[in-house]
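>>> give me a 3D structure for the following:
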Amino acid sequence: MTRTTLRDLWAHKRRLISTCIAVLLGVAFMSGTLVLTSTINSVFDDLFAAGTKGTDAVVRGPVLFKSERGGEQRDRLPEDVVTKVRAVPGVAAASPAIASFEFTLLNKKGDPMGGAGPPTIIGSWDTDPTLNPYQVVSGRAPEANGEAVINRAAANDGPFEVGDTLVLVTPEGQQKLKLVGISRFGDADSSGGVISVATTLAQAQTLAGASNKLDQVNARAKAGISPDQLVTQLRAAKVAPGANVITGEALAKEQATDLKDVFGFFSKILLTFAFIALFVGIFIISNTFSILLAQRTKQLALMRALGASRRQVLGSVLLEAGIIGVISALLGFVAGVGLAQAAFVLLRKAGLDLPSTGLTITAGNAAVSILVGLAITAGSAMLPAIRATRVPPIAALQDVATDESDRSRFRAAAGAVAAVIGVVLLLPSFGSDPSTDRLPTIGLGMALVVVAVLILGPVYARPLSNLVGSPLPKLKGVTGRLSRQNATRNPRRTASTASALIIGVTLIGFITIFANSAQSSVTKSISGGFKGDYIVQPASQQTFAGAGPELSERMAKVPGVADVTAIAGAEALLELPDGTKSPAILAGIDPATYTKLFDAKMERGALTDLRDGQIVVDRQVAEKNKLSIGDSVKLTGRNGATLTFKVAAISDERVLLGQWSTTRADASRLTEQPTDFLVAIKAAAGTPPASLRPELKKIAKDFPTMKLQDREEFTGSIVTQISALLNVIYGLLAVSVVIALIGIANTLSLSIHERTREVGLLRATGMTRRQLRSSVRWEAVIVALMGTGIGLLLGLGLSFTLIQALKSQGFNTFAIPVGGLVTVVVFGAAVGVIASIRPASKAAKLNVLEAISSE
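From the prediction side, this is the model:
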């Protein structure tokens, strides 16, 4: 049986190439993600280990809270801690350090550097070369206030040379520093793409708004003292209340983990799309083996008649699947390594400056990729193989085999159960006030609905194919009738082929409709709630680093401006009356001016009721935490200040207001450097808004990190961000669509091979080659349109459900992009035509006499 299997596999190797490609693409996607993740993790481990190589112990302040944007916010240490650390037995040297992230460096042209990528860090230069991970490679270290050193990657991007003037944008305005040196971080030109500007300690403290304060003290142990011993002695010395003391190695691991967590999120997204591609491949593989085994019915029957057992037949099929799986998985892993290398190069070009290193290819990654590919192939072939073993030898020797999968009661029952459970799980979406806590359950319900549709495929494939193909007999005559009959002949095959396309189109339709609805919701909320004419906000939405009060004050003095309001931002630790603590992001507003430019919906109370020492809470947050007007909450800011606030009003406006809102003055008390992250401007009655733009733009130029936009530009920028994300998702989904296209072509090729005698008879009775090609092409179009139509219906239903589930988050519009969906339908039909080109050409070239005489 083994020899027969291998001989048969080699004799028909071409017909399995498409199946191999389907497995290969999915495995390549997955293995590439795994290798890229492992490489980046390894690079970060090595990078931060090198950065703390000379540091034995680190003393830092206690954790204030964990930021919603990631990372821990720690209290700063008093400056005299460094003296106390130096006095601890076992300490050979100690250096103070402070850094701040809310700055932007301008390049030679005056444009902001960094964008939405790694941050700009303004820190103190460590004068101890053993403790300092940076080394000056050109010029010298900063020795006086007003001097600075930057890393070589930033110097090249500027471009800057020693002696140039650096311009930093700070909350207080622009700060000029003289460039006296260029540095490297170990063997790299930067620390993972970070723009590093190092100054004297006093200068760094002034820029951070933390005079006489430190972030940490780095210590080096005397000879004979281990890092763990030094940490123990520093903890015992209690150099500062609540101080946290760890080894340099532990700090390196912590910093690497924080960055790996960020990249881990993207890795999970990539793996999700990889599994989607593999899931689509399952249908292709299963369909291919079903057709191949149907073609070899007589061969398997003869084997059974000659004494082969069911186990041997099953083993033969699984051996064939295993060989295909191993070859495809190995090739997929190799292709994935190539993809990882390409992605690594793109990351470097995007600004993530990493040390030169080879890819980290682990045995675990290779094993996972190959085993998944093998499991997918073997699992997909299992059901067709089992069905093959159940055909009695005598029945298998007959010429006629009828597919009755559309009449399977078990299939119908299983699909119905999955559909009912899925719908029940989706019902909370349509409540009056759905909670976001239900989203995981709703997501499971969506998945079950899709699974139910796939299970029921053979049940609806025959009638739906008849419906989709109903116009063809009138349009194409006999050719059209044959196309429709061929599509309905085998419901299981048709459904399985369409399923691959259903998944891809469902995801594309779902994401397209959801994104369009999100864009419409944002536009509606802004157009209905924003009463102003211009908005000024940071060009990068990744930071709270806005502008100081000077910006809004200057804008308010422009002739023709009626009202200006500024919104500040702050991060804090929230403590509820019951003692529960959680991070929170606050909006600081001036109620009197805010209500003139924004019409925020309120549940109870009014924004004008807000005073210093009070807070406005979002309705859902208040209900979840059982807060009412008059209750008190505590907030601890990044500067360590703790303030108590009384709830003054309950809002019902997530888009324009947020969850927690205080006065602008109170928000400034919770941060070291108060800034406004949004300024809104309204023209006076009778003043054309366009006439204000030149003067407003002139003022905005003095704040290079801020961007002036009118109403249309503001909403358009949000739409652009959503569209950019949408394009990335489309690119990732393209893999599954390509696999679906391969599946349709593969199925047609194999089914034509199965119908060789029939094709020969049709040609012998007068069908032309052109008619035959048309018949095959329209058969593919029927299958493609069926898959596209079902996918679109699923996409519509699922996106509507999710919009309903997110009503409380500001999604107030369900908008169907008609043009986009028409494009999807045309694309689906095109997929069918493209997939049919080779099979149709192959069918038309068959020799009539050979085809008639084939078995």
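>>> alpha carbons only for contacts and neighbour counts from here, please
OK.
>>> and the closest residue to Thr199 other than its chain neighbours, what does it touch?
Setting aside the residues directly before and after it, Thr199 is nearest to Ala148 in space (Cα to Cα, 6 or more residues apart in numbering), at 4.6 Å. For Ala148, the contact set (Cα atoms under 8 Å, 6 or more residues apart in numbering) comprises Ala141, Pro142, Leu177, Lys178, Leu179, Val180, Gly181, Val197, Ala198, Thr199, Thr200.
>>> could you dump these to CSV with neighbour count and distance to Lys842?
Converted to CSV, those look like this (neighbours: other Cα atoms under 10 Å; distance: Cα to Cα, whole Å):
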residue, neighbour count, distance to Lys842
Ala141, 24, 73
Pro142, 22, 75
Leu177, 19, 72
Lys178, 18, 73
Leu179, 26, 70
Val180, 23, 72
Gly181, 25, 69
Val197, 26, 66
Ala198, 27, 69
Thr199, 30, 72
Thr200, 22, 76
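>>> out of those, who's nearest Ile246?
Proximity to Ile246 was ranked across the contacts of Ala148 by Cα to Cα; first place goes to Ala198, at 23.9 Å.
>>> re earlier: can I assume the residue nearest to Thr199 sits in a helix?
No. Using DSSP: H, G, I helix; E, B strand; the rest coil, the assignment for Ala148 is strand, not a helix.
>>> so how far is Glu102 from it?
17 Å (Cα to Cα, to the nearest Å).
>>> likewise for Leu314?
Leu314 sits 65 Å away from Glu102, taking Cα to Cα as the criterion.
>>> what of Ala401?
When distance is defined by Cα to Cα, Ala401 is 72 Å away from Glu102.
>>> these two: which is more packed in?
Remark: of Ala401 and Glu102, Glu102 carries more neighbours, 20 against 11, as counted by other Cα atoms under 10 Å.
>>> that one touches Ala545, doesn't it?
Yes. Counting by Cα atoms under 8 Å, Glu102 does reach Ala545; the two are 5.2 Å apart.
>>> quick check: buried residues in stretch 480-497?
Residues 480-484, 486-497 are the ones in stretch 480-497 that count as buried (16 or more other Cα atoms under 10 Å).
>>> same question for stretch 154-174.
Residues of stretch 154-174 classed as buried: 154-155, 158, 160-162, 165-171, 174 (neighbour count, 16+ other Cα under 10 Å).
>>> which of these sits closest to Thr297?
Ala154 (68.0 Å).
>>> and the next element down the chain from whichever strand or helix holds that closest one?
According to DSSP states H and E, Ala154 maps onto helix 152-157. Toward the C-terminus, helix 152-157 is succeeded by strand 165-170 as the next helix or strand (DSSP H and E).
>>> next secondary structure after that next one?
Downstream of strand 165-170, the next assigned helix or strand under DSSP H and E is strand 173-185.
>>> one more, so I can put them side by side:
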Amino acid sequence: MLRATLKSLLARKIRLVLSALAVVAGVSFVTGTLVLTDTLNRTFDGLFANIFQNVAVSVRSTNAVDNTSGTSSRQPLSASVLDTVRGVDGVREAFGGVDGTAVLVNPRTGKAFDTGGGPSLGTNWDGGSQTSAVELASGRAPRGAEIVVDRATADDADLRLGEQVTVLTNGGPTPYTLVGTFRIAGQDSFGGAAVTAFDTATAQRVLLAPGEFSSISIAADDGISQNELRDRIARVLPTGVEAITGKQLTDENANTVQEAIAGFSTFLLVFAGIAVFVGAFIIFNTFTMLVAQRVRELALLRALGARRRQVQFTVQLEALIVGFVGATLGLLLGAGLAVLLRIVTAAIGVSLPDGGLVFRPRTIIVAYAVGIIVTAVAAFVPARKAASVPPVAAMRETFVLPARSLRIRGVAGGALALIGAALLVLGLTTASGKGAAAVVGIGAGLAFLGVSTLSPLLARPVTRVIGSPLPALFGATGRLGRENAMRNPRRSASTASALMIGLALVSAFSVLGQSIKQSVTDTVRNNLGADFYLTSTSFAQGFSPDVARSLRDAPGIELVTGLRSDVVRINDSKKQVTAGDPAALPTLLALKTTAGDLRALGRGSILIDEDTARDQKLSVGQEVPVVFPDGPTTLRLAGTFEKSPVAGQYLISLDEFSQRFPTNTLDFFVLAKTVKDADLTQVRQEIDATVKPHPNVEVRDQSEFIRQQENQVDQLLGFIYVLLALAVVIALFGIVNTLALSVIERTREIGLLRAVGMSRRQLRRMVRLEAVVIAVFGALLGVAVGSFLGWALTIALKEQGIDTFAYPTPTIITVVIVGGLLGVLAAIFPARRAAKMDILRAIATT
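From the prediction side, this is the model:
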């Protein structure tokens, strides 16, 4: 039986390749994601270990909100703490570090240097410190109005030693002389960030405040452990200041990066899972057709003495071999995909630390588990059918496998679809966290399985309607193409279902994207009272508060506020708090007062949206417990307002914010409103002139701001569409595979058609039209399911401000058209194969 199985596979090499392609694509995506994730984790772990290898202890302010690296702002340390630490026995050296934001202006373009998504960091030069991991690559250390930058940034911006470079910091744009470049822990770049270093006095003045430090790094004397030195230092530190070991510091930074990488990895693995799910449909359909075509061969095996179990084992073994081959190729391609992703990130400006690819045993195990298990499970039902072939079938040329009633499929499919839809809605609307993601995933999977199970009931009537114009357009060829698509509804439905999944997700995200864009438009027009919007050119990076201060004196401007944001704790949970000018906030955010006086906001007070205040049983005048990074306090509730998707739940004044978050000094957003009857064109010119010294700031009017938000949504959708394209490509392979096997199955029929006068061209057209009908059927199924899924996602995100449902009719029409074009592409190989058949041999085939 083993020899028979192997000979059967090797005799049909094209079938083996086509079957394995679906496995290859899914496994390569999974493997590539795991390899990239493991590579990045090890690379950044090594980078941070090298950066902090000379740091025995780090001293910093405690953070009552979240005492881990990279979270809410910490209070700065005074110079007296540095003096205290230096006096501790066992401290070889203590170096005060200064950290902040410093944006380079490219002298070639006059624009802010584009980091490709990485941050622009400012710090003080510590190249001479025993705690440092930086070294000069060229030039010398900075003094006074001088800077040094990391070598990768200098190369990317074509910066030259001795030239003037403008740097944007808290104090606004200032020219400096570039006197050197440096490497960090042996790397030209710190994970794609642009790092600018000043001398300590200058860094304190432009990034923090004179005499203050962000943290203190300490090198230990020989023979003293990190824990021992940490304990010694902790005993002399003032309240609100803590000491941690260098290992803790390394782990915290590595964990922060790992969390971000894990989120990205999960995102990619979701799409990899979709690809594997689609591949399972292809494998199921392929083996179902193979079993149907090999009825006489399987019957002969039974007649020669093979038991049912042996026949089933034969088919399952074929599936296992296909899965093994596909997993092996997918593993190799996955490594190539990981390399490609690194190249792509470098091409868009995100430079990653050097390091070879990491192949953990887990990756290899997962690759083979996915390939083999998915293939084996998908082939289980066809294998069972193969075992049911009676020996007498070998003597009957017309024997076909019996099919179960479609009525049973209808009941089962309806139940699966309803359960899946219910779980989907439940997960999107009520559950939260990882549990919600699991419920949504299970619900979506069951919904797709339910629709796929139901699809044979729809296949014949829907394909009849889709193909109805074909006889009139293409005559007998069109009629035959339509009839071929209708002939086997189970096969057509299974083939279309694979395409349905990919296009359903495309449709769902299209509906969600259109709803987001419409919601943004409505929000800006109805929930913002500004005429002009100022944002940073760099994602998630603020700009100097001088911009907002300068605009207040600009002609034609009535109200201006900068907005800042950070994290606090309220009722033992992290909450985002937004700060602005109390005199301008109510108007510029179009806030509607429900209680109290919104303009009474100031030091020691807070504004809360009405729903949140009601949930917490708060009324105007009450004290609200709030935990800031420097510790707990209470703020008086000055007023409540109707829920706003822009303002968020909590508002405080900029004065209160500056006191509580002294290191978070940059605005992420500035809103400006003109005086009544102002000439907007002239005011725009005044604003442009005011912000010209700040090339990291962009000015937009309301319509431009709306278009910018829509473009951001489109960019995200474009990225998602690229990931979903893999599932669509796998579905395309499925149509190719089905048609190719269908051509083999109908060899004699094709020979007869050619014998009665059908030309090669007409035969190719017949196969293409059959493929188009099946593909459009899959596209229509996908649009229907995707529209429901998009509606459910929109409803679920209502609390996040997506409160307008909008249907992207042009995009949906495009999806259906693309489905038809995919059918044309998929039919090229099978059609050519059919047209090349020898007529006499085809007629003689049994």
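>>> strands of the stretch 151-300 of the second structure, start to end?
Using DSSP state E, counting those that start in this stretch, the strands found in the stretch 151-300 of the second structure span residues 164-169, 172-184, 194-198, 212-213, 215-220, 241-245.
>>> closest one to Val134 of the second structure among these?
The nearest among the strands of the stretch 151-300 of the second structure, by Cα to Cα, is strand 172-184 at 4.6 Å.
>>> by contact count, what packs against that closest one?
strand 134-139, strand 146-150, helix 151-156, strand 164-169 (3 or more Cα pairs under 8 Å, 6 or more residues apart in numbering; DSSP states H and E).
>>> tell me which of these lies nearest to Val65 of the second structure.
Taking Cα to Cα, strand 164-169 is the member of those nearest to Val65 of the second structure, at 26.2 Å.
>>> quick check: which element contains Ala496 of the second structure?
helix 489-527.
>>> alignment lookup: Gly273 of the second structure to the first structure.
Aligning on TM-score structural alignment places Gly273 of the second structure opposite Phe275 in the first structure.
>>> isn't that match up against Gly26?
Yes. Counting by Cα under 8 Å, Phe275 of the first structure does reach Gly26; the two are 7.1 Å apart.
>>> can you put the strands of the stretch 151-300 of the second structure in CSV and add distance to Lys592 of the second structure?
Output for these, formatted as CSV (distance: least, Cα to Cα, whole Å):
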stretch, distance to Lys592 of the second structure
strand 164-169, 36
strand 172-184, 35
strand 194-198, 42
strand 212-213, 41
strand 215-220, 43
strand 241-245, 42
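>>> which of these sits closest to Val620 of the second structure?
Here strand 241-245 is closest among those (Cα to Cα), at 35.1 Å.
>>> which strands and helices sit next to that closest one?
For strand 241-245 of the second structure, the packing partners by 3+ Cα pairs under 8 Å, 6+ apart come out as strand 57-61, helix 226-234.
>>> tell me which of these sits most buried.
strand 57-61 (a mean of 24; mean count of other Cα atoms under 10 Å).
>>> report all helices and strands that that strand contacts.
Packing contacts for strand 57-61 of the second structure, counted by 3+ Cα pairs under 8 Å, 6+ apart, involve strand 215-220, helix 226-234, strand 241-245, helix 246-293.
>>> redo that, cut-off 6 Å
strand 215-220, strand 241-245 (3 or more Cα pairs under 6 Å, 6 or more residues apart in numbering; DSSP states H and E).
>>> how much space between the corresponding residue of the first structure for Arg479 of the second structure and Val459 of the first structure?
In the first structure, Arg479 of the second structure lines up with Arg481, judged by TM-score structural alignment. Going from Arg481 of the first structure to Val459 of the first structure by Cα to Cα gives 21 Å.
>>> repeat that for Lys697 of the first structure.
For Lys697 of the first structure, the distance to Val459 of the first structure (Cα to Cα) stands at 64 Å.
>>> compare those two (neighbour count), which wins?
Higher neighbour count among Lys697 of the first structure and Val459: Val459, with 23 against 16, using other Cα under 10 Å.
>>> what's the helix or strand for the equivalent of that one over in the second structure?
Correspondence of Val459 of the first structure to the second structure, assessed by TM-score structural alignment: Leu457. In the assignment (DSSP H and E), Leu457 of the second structure maps to helix 433-466.
>>> so what does that helix touch, helix or strand wise?
With contacts taken as 3+ Cα pairs under 6 Å, 6+ apart, helix 433-466 of the second structure sits against helix 406-429, helix 489-527.
>>> if we go by neighbour counts, what in the last one is buried?
So the one you mean is helix 489-527 of the second structure. Residues 489-524, 527 are the ones in helix 489-527 of the second structure that count as buried (16+ other Cα under 10 Å).
>>> find me the equivalent region of that helix in the first structure.
Counting by TM-score structural alignment, helix 489-527 of the second structure pairs with residues 491-529 of the first structure.
>>> re the thing from before, part of a strand, is the match of Arg479 of the second structure?
No. If the criterion is three-state DSSP, then Arg481 of the first structure is helix and not within a strand.
>>> excluding its backbone neighbours, what's nearest it?
Arg481 of the first structure sits nearest to Pro473 (Cα to Cα, 6+ apart), 4.8 Å away.
>>> for Leu666 of the second structure, see how far away the residue most central in space within the second structure is.
The second structure has Phe267 as the residue nearest its centroid, 5.1 Å off, counting by Cα atoms, centre = their mean. Noted for Phe267 of the second structure: a distance of 31 Å to Leu666 of the second structure, by Cα to Cα.
>>> same check on Thr429 of the second structure?
Thr429 of the second structure is 36 Å from Leu666 of the second structure, by Cα to Cα.
>>> same deal with Val577 of the second structure?
Val577 of the second structure is 15 Å from Leu666 of the second structure, where distance means Cα to Cα.
>>> can you check Ala421 of the second structure too?
Distance check for Ala421 of the second structure against Leu666 of the second structure: by Cα to Cα, it reads 45 Å.
>>> more crowded one of these two?
For Ala421 of the second structure versus Leu666, neighbours defined as other Cα under 10 Å are more numerous around Ala421 (24 against 19).
>>> quick one: residues contacting that one.
Ala447 (Cα atoms under 6 Å, 6 or more residues apart in numbering).
>>> please redo it, this time with the cut-off set to 10 Å
Residues in contact with Ala421 of the second structure (Cα atoms under 10 Å, 6 or more residues apart in numbering) are 415, 427, 440, 442-448, 450, 788-789, 792.
>>> with that, I have no additional questions.
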